[in-house]
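*Asks:* Structure, please.
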Amino acid sequence: MAPSTQFEVAQPPNDAISALVFSPDSPSRLLVSSWDKNVYLYEVVEGADEANLVNSYEHRAPVLDVCFGANRDEAFTAGLDQQVKRIDLATGEQTVLSKHTEAVRCVVFSPEHSILISASWDNTLHIHNTTSPSQPHLTIQLPGKPHAMAASPSKVVVAMTARLVHIYDLPTIASALASGPDSASSIQPWQQRESSLKFLTRAVACMPNDAGYATSSIEGRVAVEWFEDTAESQARKYAFKCHRQAAPEEEGGGDIVYPVNALTFHPVYGTFASGGGDGTVALWDAEAKRRMRQYQKFLDSVAAVAFSQDGKYLAIGVCPGFETGMENYSGEGKTKVFLRELGETEAKGKGAK
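*Replies:* Alright, predicted model coming up:
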């Protein structure tokens, strides 16, 4: 079995990292979005412990999220310029798909339904049919400001302020899109839930087997829940503390609590990784309810994590966090992207075959 290795990506962003994502059909292709107003495309060199910068794509304002589209050459971005954009990664051409009235916080793409969903701080979702870009998008009103969003093969989970969580059914959304621009009102949440976490949701990730999702909060906790709305299924949900450090005795002891900034599920084994403001990344077995391992501490906060589609790589975005309330923030020179090539069973859970 090959041992795991970890290396730093050359030419990282110049400011805080907002998102990392691997291509669904090219496990060596990585996109990174940043507050420096750029999206970066890297190619991992197999067996060489390095990743090369292929290109960067400049935006008018900080980019808050990025995702791949239908193939390795299509990407979508969300940003502080209030725009949802499509990028042709081969040519660099950028196309505005829609414009919100406030910053766009998240974008997710459903390859199963060719749907792009953007979530904005104007309390709306925009639903785009990516196979017909000229078709008008649908707008869904939200009861709160969205802070995190993730898609499974059949569901979209939107976490908002006031502990609100809405789960939408993707086949229902696809049907509404096909019915035309007047069908937005037919899109209602499949489920409405109250978050199991008492504080603001920082990240959401969906299980690859379409069974449920995990959320994390600014207060060092992660919750794991299942979609199925039965008493038995709901009884399985749980939450736990993580990304905390013991405070020195001279400071009164207790725990120093850090935000859990990022979550990502392993596409093969269904285990998941969390990244926190304490500068650590941990691997968790959702079924066995246990921490499998915690990696060495990074010098700064872990802002984003992502597994490659084949489960071979774990990308980790590191940059100074906002935990100390610093006024003159600068991620320049401190922003780093690490790639960990996992050992064969490194992310394998207790019950995995």
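*Asks:* all contacts plus neighbour counts: C-alpha atoms, from now on.
*Replies:* Noted.
*Asks:* Which other helices and strands does whatever helix or strand M149 lives in contact?
*Replies:* Assigned by DSSP states H and E, M149 belongs to strand 146-151. Judged by 3 or more C-alpha pairs under 8 Å, 6 or more residues apart in numbering; DSSP states H and E, the packing partners of strand 146-151 are strand 104-110, strand 115-120, strand 155-160, strand 201-206.
*Asks:* In the longest one, which residues are buried?
*Replies:* When neighbours are counted by 16 or more other C-alpha atoms under 10 Å, the buried residues of strand 104-110 are found to be V104, R105, C106, V107, V108, F109, S110.
*Asks:* Second input sequence below; structure requested for side-by-side comparison:
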Amino acid sequence: MSAFGVASASNSNPNKSTEVVSPPSDGVSSLCFSPKANYLVATSWDSQVRCWEVTKNGTSLNTVAKTSMAHDNPVLCSAWKDDGTTVFSGGCDKQVKMWPLLSGSQPTTVAMHDAPVTQVAWISEMNLLVSGSWDKTLRYWDLRQPNPVHTQQLPDRCYSLTVKHPLMVVATADRNIIAFNLQNPQAEFKRIMSPLKYQTRCVAAFPDQTGFLVGSIEGRVGVHHLDEQQQSKNFTFKCHRDGNDIYAVNSLNFHPVHHTFATAGSDGAFNFWDKDSKSRLKAMPRCNQAIPCSSFNNDGSIYAYAVCYDWSKGAENHNPSSAKTSIYLHLPLDTEVKPKPRTGAVGKK
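*Replies:* Have a look, this model is predicted:
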């Protein structure tokens, strides 16, 4: 019995997911799939940006390491251009690099900040790159110009950013959440205090742009609508908890087709949820280390997640012999990500 317990406790892949070949040598800070094809990019604390090609044949997945690029310091964030040929990455060297992935050209620096760059997003509708930093600014970049076209002061360091044009939501330190209408990007649309009591880890804009999800270090998610008339629909819920143990919610991803969403946490679990019916669709078995980041591919048929030590328990609890970094690919079943059919006359008052 004890041997079984030890085996299960050390299992980094209890979901029998496909493991990505040639993973990073240190923790993964971001994952993002190309909007056009099954190319997956990961940024890491080992100062590398890596790309894999994922091929899918029925229920079997195969990965091939394609190429990689180096920053001078740990890399914290990544985003694809909408054409699927170019990747942006930012990090502790205070710059954003543009990487023409498929052409073989060298990366170039396209954005600079005064402190580490924590968030980056490509806004295709505006043909602009936006970057957020611990220097308490957002900067918008036209790639043909060396200087930002606009610098937006933030109330504090940028922790998370999500864009679903025309909505952009930025979460900063001190629990500030700022919504922008990108049709007027130089003015804050709305600033609120997070509905959660503790530090924000992640935000995700609703696919219909009416609001956002926010996740925090306290194992809780807030569902927030921007319209004053919709405030009665706001709620928070607990997740990524185990008895008295509370774990950070590190990642929030909406399914691109069904508009349900996934949470991933420092407890090593990922779960699928339907906010409209306020229900959990599926709880997955826990991995033996934290999940710091995750991403759906463009059609929602693949969910990528990283499993590694997240340093939340400090250097003294880091065990290099057991702290392997892995990236896994899960094929979501319909029952995991499709909303449950509504019963009765829901929505009619």
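*Asks:* Could you get me the TM-score between them?
*Replies:* After superposition, the two chains reach a TM-score of 0.88 (TM-score structural alignment, normalised by the length of structure 2), with 324 aligned residues with a C-alpha RMSD of 1.8 Å.
*Asks:* wait, what's in contact with the counterpart of Q289 of structure 2 in structure 1?
*Replies:* Under the alignment (TM-score structural alignment), Q289 of structure 2 maps onto D300 of structure 1. By C-alpha atoms under 8 Å, 6 or more residues apart in numbering, the contact set of D300 of structure 1 is G277, D278, G279, V318, C319, P320, G321, K334.
*Asks:* What are the boundaries of the helices in structure 1?
*Replies:* 170-179, 231-235 (DSSP state H).
*Asks:* hey, which of those helices is tucked in deepest?
*Replies:* Ranked by mean neighbour count, those are led by helix 170-179 with a mean of 17 (mean count of other C-alpha atoms under 10 Å).
*Asks:* ok, back up a step: nearest to E8 of structure 1, out of the helices of structure 1?
*Replies:* When the helices of structure 1 are compared by C-alpha to C-alpha, helix 170-179 sits nearest E8 of structure 1, at 37.0 Å.
*Asks:* Leaving out sequence neighbours, find the closest residue to the counterpart of A70 of structure 2 in structure 1.
*Replies:* When structure 1 is aligned by TM-score structural alignment, A70 of structure 2 is paired with E58. Distance criterion C-alpha to C-alpha, 6 or more residues apart in numbering; nearest residue to E58 of structure 1, sequence neighbours excluded, is N38 at 4.5 Å.
*Asks:* OK, contacts around the equivalent of the one you found over in structure 2?
*Replies:* In structure 2, the residue matched to N38 of structure 1 (TM-score structural alignment) is Q48. With contact set as C-alpha under 8 Å, 6+ apart, Q48 of structure 2 has these partners: P24, S68, M69, A70, H71, P74, V75.
*Asks:* The nearest residue to the third one once chain neighbours are set aside and C202 of structure 2: what is the separation?
*Replies:* Same thing as M69 of structure 2. Closest residue in space to M69 of structure 2, ignoring its immediate chain neighbours: V49 at 5.1 Å, by C-alpha to C-alpha, 6+ apart. From V49 of structure 2 over to C202 of structure 2 the distance is 21 Å, taken as C-alpha to C-alpha, to the nearest Å.
*Asks:* If we ignore the residues flanking it in sequence, what's nearest the equivalent of R236 of structure 1 over in structure 2?
*Replies:* Counting by TM-score structural alignment, R236 of structure 1 lines up with K233 in structure 2. Leaving aside its sequence neighbours, K233 of structure 2 sits nearest to H225 (C-alpha to C-alpha, 6+ apart; 7.2 Å).
*Asks:* From P116 of structure 2, how far out is the one you found?
*Replies:* Distance of H225 of structure 2 to P116 of structure 2, computed by C-alpha to C-alpha: 30 Å.
*Asks:* So the two - more neighbours on which side?
*Replies:* P116 (24 against 20; other C-alpha atoms under 10 Å).
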